[in-house]
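Student: My questions are about this predicted structure, shown below with the sequence.
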Amino acid sequence: MESIEWSDDELGEDIEAMCRSKAEEFRLLGYEYVTGKDIWDCISRNYAKEGNPPLHKLVNDIYSLKATSYMNYLTIAAYRGLN
């Protein structure tokens, strides 16, 4: 089996596209103002302590993000912003 090498630029573009796709899914569910950057901010908060995860975990984290988890993240971020 042939191994595929990804450049950082290609990987970054693909991750950005996945985040935009997830944001579009949330917009279809009625969350009108979600952007790909918002999705990335929510997902990447978990990686501050752990460092960069394996690609399969990153993809899973993006595509399995639930709207309730995203809304919990926003609520906590809002409370932290008030301090």
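Tutor: Right, received. Where do you want to start?
Student: alpha carbons only for contacts and neighbour counts from here, please
Tutor: Will do.
Student: what number of residues lie near residue 16?
Tutor: 16 (other Cα atoms under 10 Å).
Student: Excluding covalently adjacent residues, which one is nearest to it?
Tutor: residue 36 (6.7 Å; Cα to Cα, 6 or more residues apart in numbering).
Student: After the helix or strand hosting residue 25, which helix or strand is next? Please name it.
Tutor: Element membership of residue 25 [criterion: DSSP states H and E] is helix 8-28. Downstream of helix 8-28, the next assigned helix or strand under DSSP H and E is helix 36-44.
Student: tell me which residues in that following helix are buried?
Tutor: Neighbour counts over helix 36-44 (16 or more other Cα atoms under 10 Å) mark 36, 38-40, 42-44 as buried.
Student: adding another structure so you can compare the two:
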Amino acid sequence: MELEQMSEEELMSTIEMVCLSKVEEMHLIGYEYVTSDDIWNCVSSKYEKEGVPSLHQLVNDILSLKATALMNYMTISAYKGSSFD
């Protein structure tokens, strides 16, 4: 199912499920305070210029996100003054 065929609610539900899977993985390797919003904010930050890609690319980007890339993103965001709430 592609993005054009999905409603906004279905898309966000799918993204939330994939992000929660990645959160569970992060918890298993010791990053206990990572949330699905942190995951999504990190992954979606690279889409600001080029727009949202296809669903398979979204899922791939979320599931292949490395802990170091997430921590780098969160550190830079903290320096820029954005909140993590």
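Tutor: Yep, it's here. The structure displayed is predicted, hence computed values, not measured ones.
Student: Overlay them and tell me the TM-score.
Tutor: Here the superposed chains carry a TM-score of 0.86, computed using TM-score structural alignment, normalised by the length of structure 1; 80 aligned residues with a Cα RMSD of 1.8 Å.
Student: Surely the residue nearest to residue 16 of structure 1 touches residue 20?
Tutor: Yes - between residue 36 of structure 1 and residue 20 there is a contact at 4.1 Å, judged by Cα atoms under 8 Å.
Student: Show me whatever sits in contact with both of those two.
Tutor: Common neighbours of residue 36 of structure 1 and residue 20, using Cα atoms under 8 Å, 6 or more residues apart in numbering, do not exist here.
Student: ok, now how distant is residue 32 of structure 1 from residue 26 of structure 1?
Tutor: Distance, residue 32 of structure 1 to residue 26 of structure 1, by Cα to Cα, to the nearest Å: 7 Å.
Student: same question, residue 4 of structure 1
Tutor: 31 Å.
Student: Looking only at neighbour counts, state which of these two leads.
Tutor: Remark: of residue 4 of structure 1 and residue 26, residue 26 carries more neighbours, 20 against 6, as counted by other Cα under 10 Å.
Student: for the residue nearest to residue 34 of structure 1 when sequence neighbours are not counted, what are its contacts?
Tutor: Leaving aside its sequence neighbours, residue 34 of structure 1 sits nearest to residue 23 (Cα to Cα, 6+ apart; 5.5 Å). Residues near residue 23 of structure 1 by Cα under 8 Å, 6+ apart: 34-36, 38-39.
Student: List which of those residues are still in contact in structure 2.
Tutor: Of these, the ones still in contact in structure 2 (both residues aligned by TM-score structural alignment, their matches' Cα atoms under 8 Å) are 34-36, 39.
Student: Distance to residue 48 of structure 1 for those - can I get that in TSV?
Tutor: Formatted as TSV, those follow (distance: Cα to Cα, whole Å):
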residue	distance to residue 48 of structure 1
34	22
35	21
36	19
39	15
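Student: how about residue 21 of structure 1, what's its partner in structure 2?
Tutor: Counting by TM-score structural alignment, residue 21 of structure 1 lines up with residue 21 in structure 2.
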